[in-house]
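sequence? don't have it. structure:
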């Protein structure tokens, strides 16, 4: 397979032509993107960087660039969920306006085996308003309030579990998306649902927004926006086959919906954490399989594949490996961010690299920035350091693209560097 170049600019004229009439049943149209609009965040991050060559280069771009273009190096992770409810129409549109050339729909299935965009099959209780609707009674685990002792100490955390497979597609479409969060101390549904971290916002989670989408609807929206598509087949939490619906049926249905929409395989980067899904696509749908993405859910460096494992992936026909960001980065003796051994081994094996996900870790200057920075956290001291991370991933590791919860940051860097 010829691995695509790290960046491919989509002309604004073609993007305008791609923006068409309203999707059926949505009630409003995909906006015509006259130009990429990055907003203030990337420029705030540039100014927050430590003084040095990279900051001066990026500052020069910030001063001289008049127009920014869509870039496939910038991948909208669940859309733009730093501020918009993930996997909603509004989140996807925001990602496209910020220059993401590829946008993700995580794919789960409903009770009637229809495909919908959700990060997990069992996250409706944290990503939608289901608990505040009559559909709450259909949840696998209805809401159970937090329990406190007489002294006010928390004894049992609040909990619930609501699955896409608990409800039909028609029922799913009645829900509204909200920011993915919950409050384990909640004694009421309202308290449980009000857990949004302070670095995010509920400003775009009102009763007239948070529009949920089917997988097929996401395809039509992305087609109109002129972006490429990266659906992730989510690992089911129910035993498979589900009512006769096998894992292979599930993997095939995902591809079939692109074929039905007339989307060529070159516009689709199908993903899965299950290697068997990727191997199925390679075997049964080779046009789609040649750029299918094998996601890696390693939690620590010890969990990463060895050099031999990575060579074996390539021998099986896998062309793109997508580990978390920390897996591709390390620190040298001078505390500089450099490519990890896994990154070097993957490139030596001939694998293309995509990585996930930036701008999910809150305020970086607070330190202790979570799993995404675990191998380099000692070198992360301020918000602008995210641009240093992007620079090493792009220039030294050589990734094809970066998932981000706020695509404008990666889009800015990609435009500035040209790659």
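Thanks, I have the structure now. Quick caveat: nothing in here was measured; it's all calculated off a predicted structure. Numbers count the residues shown, from 1 in each chain.

contacts and neighbour counts: CA atoms only from here.
Fine.

how about residue 346, what does it touch?
Counting by C-alpha atoms under 8 Å, 6 or more residues apart in numbering, residue 346 makes contact with 307, 310, 311, 321, 352, 353.

count of neighbours near the first one?
Yep, that's residue 307 we're talking about. Other residues near residue 307 come to 18 when the count uses other C-alpha atoms under 10 Å.

need the contact list for it.
Applying C-alpha under 8 Å, 6+ apart, the residues near residue 307 are 342, 345, 346, 349.

Most neighbours among the residues you listed, which one is it?
residue 346 (26 neighbours).

try this one next to it:
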């Protein structure tokens, strides 16, 4: 079957305006990352470097670029539906502020210990949310993505699963703020497992990982499903569920051998920020790699690190390119391939990429086609 089987650019010519490549998808095929010994490439919120995050257009782009898995962050609606948003607040990634009919939904809430005033998914039904349109969350660094503002609705988990099944890729859902949603009587675990089961994702052999920055919901999920679970490790702080319970352990404790041993009792891997693998100094330059990858492997844990982005703003100083005084330097593309190649050679089992094509290209350079 020809690579160019159909064009999926959200049905819009805006892609050409933005100077992006045409999005094309093959028919269903095994995910490339299922090949033995090759790290997986996870389309972080889809191909969020090229399309507004958590839209079907972003997920399609990630699939076209060769991502092995697509990642929907999940939050809950008022009527108990799981939808793909980075967080449960809406103003920074949708046009909710342009909808006068929802002006009275603006609230001040405390989510995971942080107070903010915004519109929140749990105050909307799915039908109401579907009247909103997605927007680029960081327009200052990704101005090209803004041409797609207002074109895509918020996708449901089922739509993402359907897309993944249709094209033979894996899914990598993240439960966002699970303790917070539990406190509202909107448990995430049961509807997530039910949806995965409906689409045939229900065993360790299936191309699915469930991830969370919290620990309690992963331990609950372990009782509900056989799919693989990943404990996310933030660069600082502590899992919010542990904080709520007065447990003094932090993420720094979880990357120690005792913490990894505990994680291995309920999860199949860890998702650490790249700084736990290669620390950076105050100038942003890389230091000596840690033993985390080796230590995790000794406990039978896979290591999927995050997040590799193309822009200088997000890269270690060692891989930034261009004149720092030049306009647009922060948003300019650096040597993302070099950074990815370093991570691959350090033995990671997967990488979250905003531009999956970079992850696939670097993997080919390191491991061959």
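In hand now; what should we look at? In this text the structure is predicted, and so the values were computed from the model without any measurement.

List the TM-score for the superposed pair.
In this superposition the chains share a TM-score of 0.75, using TM-score structural alignment, normalised by the length of the second structure; 313 aligned residues with a C-alpha RMSD of 3.3 Å.

Ignoring the adjacent residues along the chain, who's closest to residue 197 of the first structure?
In space, residue 197 of the first structure comes closest to residue 181 once its chain neighbours are excluded; the distance is 7.5 Å by C-alpha to C-alpha, 6 or more residues apart in numbering.

quick check: longest helix of the first structure.
Criterion DSSP state H: the longest helix present in the first structure is helix 247-260.

could you say what helices and strands that helix packs with?
Judged by 3 or more C-alpha pairs under 8 Å, 6 or more residues apart in numbering; DSSP states H and E, helix 247-260 of the first structure is in contact with helix 215-225, helix 275-284.

repeat that with 10 Å
strand 100-109, strand 115-117, helix 215-225, strand 228-233, helix 275-284, helix 286-289 (3 or more C-alpha pairs under 10 Å, 6 or more residues apart in numbering; DSSP states H and E).

Give the full set of residues in contact with residue 267 of the second structure.
Residue 267 of the second structure sits next to 210-211, 215, 218-219, 221-222, 227-231, 260, 300-302 when contact means C-alpha atoms under 10 Å, 6 or more residues apart in numbering.

do the same with residue 172 of the first structure
Contacts of residue 172 of the first structure by C-alpha under 10 Å, 6+ apart are 110-111, 116, 124, 128, 130, 135, 164-166, 212-214.

re the thing from before, wait, which of the helices and strands packed on helix 247-260 of the first structure is closest to residue 80 of the first structure?
Smallest distance to residue 80 of the first structure across those (C-alpha to C-alpha): 9.3 Å, for strand 100-109.

picking that back up, I'd like to know how far the residue nearest to residue 197 of the first structure sits from residue 89 of the first structure.
19 Å (C-alpha to C-alpha, to the nearest Å).

Look at those two and report which has more neighbours.
With neighbours defined as other C-alpha under 10 Å, residue 181 of the first structure and residue 89 compare such that residue 89 has more, 23 against 17.

Tell me how many other residues surround residue 301 of the first structure.
By other C-alpha under 10 Å, 14 other residues sit near residue 301 of the first structure.

Roughly how far does the closest residue to it other than its chain neighbours sit from residue 385 of the first structure?
Nearest non-adjacent residue to residue 301 of the first structure, counting by C-alpha to C-alpha, 6+ apart: residue 327, 6.7 Å away. Applying C-alpha to C-alpha, the value for residue 327 of the first structure to residue 385 of the first structure is 17 Å.

more crowded one of those two?
The residue with more neighbours, out of residue 327 of the first structure and residue 385, is residue 327; 28 against 19, by other C-alpha under 10 Å.

right, and the helix or strand after the longest helix of the first structure?
strand 271-272 (DSSP states H and E).

Tell me who's in contact with the residue positioned nearest the centre of the first structure.
Centroid-nearest residue in the first structure, with C-alpha atoms, centre = their mean: residue 77, separated by 2.1 Å. Applying C-alpha under 10 Å, 6+ apart, we find residue 77 of the first structure in contact with 86-87, 91-92, 95, 100, 102-106, 230, 356-360, 402-407.

That one -> the second structure?
Using TM-score structural alignment, the equivalent of residue 77 of the first structure in the second structure is residue 44.

repeat for residue 176 of the first structure
Looks like residue 176 of the first structure aligns to residue 133 there (TM-score structural alignment).

neighbours around its match, how many?
As a burial measure, residue 133 of the second structure scores 18 neighbours (other C-alpha under 10 Å).

Residue 154 is in contact with that one, correct?
Yes. Assessed by C-alpha atoms under 10 Å, residue 133 of the second structure is found in contact with residue 154 at 6.6 Å.

what sits in contact with each of the two?
55, 93, 94.

Tell me which residue of the first structure lines up with the last one.
Residue 94 of the second structure maps onto residue 128 in the first structure when the alignment is built from TM-score structural alignment.

Quick check: the gap between that match and residue 104 of the first structure.
Counting by C-alpha to C-alpha - residue 128 of the first structure and residue 104 of the first structure are separated by 18 Å.

so what's residue 62 of the first structure closest to, chain neighbours aside?
Nearest one to residue 62 of the first structure, counting by C-alpha to C-alpha, 6+ apart, is residue 43 at 6.8 Å.

From residue 387 of the first structure, how far out is the one you found?
Applying C-alpha to C-alpha to residue 43 of the first structure and residue 387 of the first structure gives a distance of 11 Å.

So for those two, which sits in the more crowded spot?
Between residue 43 of the first structure and residue 387, residue 387 has the larger neighbour count (other C-alpha under 10 Å), namely 22 against 18.

ok so, going back, distance from the chain centre to the longest helix of the first structure, please.
From the chain centre to the centre of helix 247-260 of the first structure is a distance of 20 Å (C-alpha atoms, centre = their mean, to the nearest Å).
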